[in-house]
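[1] this one's structure only:
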């Protein structure tokens, strides 16, 4: 099942975006099955799950941390973390700078929809946050991340992705040193196709690849 699901979605996406299989609700054995099906990028939202999958998977598998990361947990996973999709606090950047022996590719999490249930900065807060991050040389900001509302209204979803894409273009005018806003992490199982229309370069797909939890 996983192999058929992955193959079908990979064919739809092609080379337009990096496909991340979100395995946070699935076992390490299922993650290995996904690897054998061709998956190389995996998404986890808890340090414990991140470390479990990293240990179980072959060395060339890349595990992305996609959930909210508490600053006190950075040290626990930093040696194995190369992509963080949820940076929205300077305290986390400080810990990366303190404990990491390598640069970490980071997406700034932006709460475009303004929902109280979602983490992230408002679009207006991002420029000043980027200025503060410029002093952390082990934090390599590569783009922006957002999540659309959980709705069937495709116009609302499109509006969120369009706004993030426009924000990326605005911010990219001031790219410098460790701040290079080029990538967009957006789109999940139910809306990755819409995200691709607005320039998503990383999509995070869970149930459509891995099946229901």
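    Noted; the coordinates are in hand. Keep in mind the model is a prediction, meaning the values are calculated, not measured.

[2] going by C-alpha atoms from here, please, whenever you check contacts or count neighbours.
    OK.

[3] any idea how far residue 142 is from residue 74?
    In this view, residue 142 and residue 74 are 19 Å apart by CA to CA, to the nearest Å.

[4] same question, residue 112
    From residue 112 to residue 74 the distance is 25 Å (CA to CA).

[5] between those two, which one's more packed in?
    In this view residue 112 and residue 74 are compared by other CA atoms under 10 Å, and residue 112 has more residues nearby, 24 against 21.

[6] with adjacent residues omitted, what lies nearest to the more buried one?
    Using CA to CA, 6 or more residues apart in numbering and skipping residues adjacent in sequence, the residue nearest residue 112 is residue 160, 6.0 Å away.

[7] contacts only, for the one you found.
    112, 113, 148 (CA atoms under 8 Å, 6 or more residues apart in numbering).

[8] wait, is it part of a strand?
    No: per DSSP: H, G, I helix; E, B strand; the rest coil, residue 160 lies outside any strand segment and is helix.

[9] which element, helix or strand, includes the most centrally placed residue in the chain?
    In the chain, the C-alpha nearest the mean C-alpha coordinate belongs to residue 85, at 3.4 Å (CA atoms, centre = their mean). In this assignment (DSSP states H and E), residue 85 forms part of strand 83-87.

[10] take this one as well and set it beside the first:
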């Protein structure tokens, strides 16, 4: 077990490009340190900055600081930002929150990836809309590793059957798994969520029809991403540690009872 504290004090709002750049450098340094503890190559871990609630001016600062992929929970918020910042042609968007089928048309139009796939109705809706758009989409399957009824995501014992159904949706490029760990300062409660996701990924690589495609593990957020890296994360979703604490409550961006804070 590492001695890294998972929950840090409230983050100061980053209101300049220099502050965002400094926060990004700090996160990358912590990623490197976590990789060193786990004897991993830092290049195997992708930082996904999460820009929910972040306004256009600060997103443009993040872009100037080098960010080219941003994560968003709310589809309509992300779509609006995509339209407003269409001049940034190499700025891409990842949807990391729950998706209703009637919003699939928006994701199919603009998103680079979708990290919260957990039912076949959404898979079918996305596939149909993507075919109409002439696009494909990277997707990660969301798993409820904490066992909380309030969280979205497949139960661990449903993941293999779900994965076996995905080849039917040709516009979806399966990339791996995603989870929201239990939000806790207790390492002994948080790490098992990451360990479980990694073990499911390893099982899928052996038994799923697209096994080799299940490479990504998107897990770990501002408070716990170092533990996630030590347990095999390939993508960490970090928002507040880059942009600062949010004014809106978490319940606005996550389902009721879901206490994850990227």
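    Nice, I can see it. Owing to the predicted nature of the structure, the values given are computational and were not obtained by experimental measurement.

[11] related to what we said a few turns ago, which residue in the second structure aligns with the residue nearest to residue 112 of the first structure?
    Aligned by TM-score structural alignment, residue 160 of the first structure pairs with residue 193 of the second structure.

[12] what do you get for residue 27 of the first structure?
    Under the alignment (TM-score structural alignment), residue 27 of the first structure pairs with residue 55 in the second structure.

[13] number of nearby residues for its match?
    10.

[14] and it, what does it touch?
    Per CA under 8 Å, 6+ apart, neighbours of residue 55 of the second structure: none.

[15] and if you look at the one 10 residues further on?
    Applying CA under 8 Å, 6+ apart to residue 65 of the second structure gives the contacts 17, 18, 20, 21.

[16] how about residue 50 of the first structure?
    Neighbouring residues of residue 50 of the first structure by CA under 8 Å, 6+ apart: 43, 44, 63, 65, 77.

[17] turn those into CSV, including distance to residue 194 of the first structure.
    As requested, these are arranged in CSV below (distance: CA to CA, whole Å):
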residue, distance to residue 194 of the first structure
43, 20
44, 23
63, 24
65, 23
77, 32
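
[18] what's the closest of those residues to residue 186 of the first structure?
    Nearest to residue 186 of the first structure among the contacts of residue 50 of the first structure, counting by CA to CA, is residue 43 at 12.9 Å.

[19] would you say that closest one is within a strand?
    Yes: when three-state DSSP is applied, residue 43 of the first structure is found to be in a strand.

[20] now check the second structure for the residue matching it.
    Under the alignment (TM-score structural alignment), residue 43 of the first structure maps onto residue 71 of the second structure.

[21] residue 52 of the first structure too?
    Matched to the second structure by TM-score structural alignment, residue 52 of the first structure sits across from residue 80.

[22] run a quick neighbour tally on its match.
    Number of residues near residue 80 of the second structure (other CA under 10 Å) recorded here: 11.

[23] which SS class is it?
    Look at residue 80 of the second structure: counting by three-state DSSP, its state is helix.

[24] for it, give its distance to residue 90 of the second structure.
    From residue 80 of the second structure across to residue 90 of the second structure, the span is 16 Å (CA to CA).

[25] quick one: the helices in the second structure?
    Along the second structure, counting by DSSP state H, helices occupy 17-37, 56-64, 75-84, 104-110, 120-133, 159-165, 187-207, 225-230, 240-243, 250-253.

[26] can you lay out those helices as JSON lines showing distance to residue 46 of the second structure?
    Shown next, in JSON lines, are the helices of the second structure (distance: least, CA to CA, whole Å):
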{"stretch": "helix 17-37", "distance to residue 46 of the second structure": "9"}
{"stretch": "helix 56-64", "distance to residue 46 of the second structure": "16"}
{"stretch": "helix 75-84", "distance to residue 46 of the second structure": "20"}
{"stretch": "helix 104-110", "distance to residue 46 of the second structure": "21"}
{"stretch": "helix 120-133", "distance to residue 46 of the second structure": "25"}
{"stretch": "helix 159-165", "distance to residue 46 of the second structure": "23"}
{"stretch": "helix 187-207", "distance to residue 46 of the second structure": "16"}
{"stretch": "helix 225-230", "distance to residue 46 of the second structure": "10"}
{"stretch": "helix 240-243", "distance to residue 46 of the second structure": "15"}
{"stretch": "helix 250-253", "distance to residue 46 of the second structure": "23"}
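
[27] enumerate every residue touching the counterpart of residue 213 of the second structure in the first structure.
    Here residue 213 of the second structure is matched to residue 180 in the first structure, going by TM-score structural alignment. By CA under 8 Å, 6+ apart, the contact set of residue 180 of the first structure is 140, 141, 142, 143, 172.

[28] tell me which two in those residues are the farthest apart.
    Most distant of these, by CA to CA, are 140 and 172, 14.0 Å apart.

[29] more neighbours, those two?
    residue 140 (23 against 16).

[30] which position in the second structure aligns with the more buried one?
    Aligned counterpart of residue 140 of the first structure in the second structure: residue 173 (TM-score structural alignment).

[31] wait, what's in contact with its match?
    By CA under 8 Å, 6+ apart, the contact set of residue 173 of the second structure is 136, 137, 138, 139.
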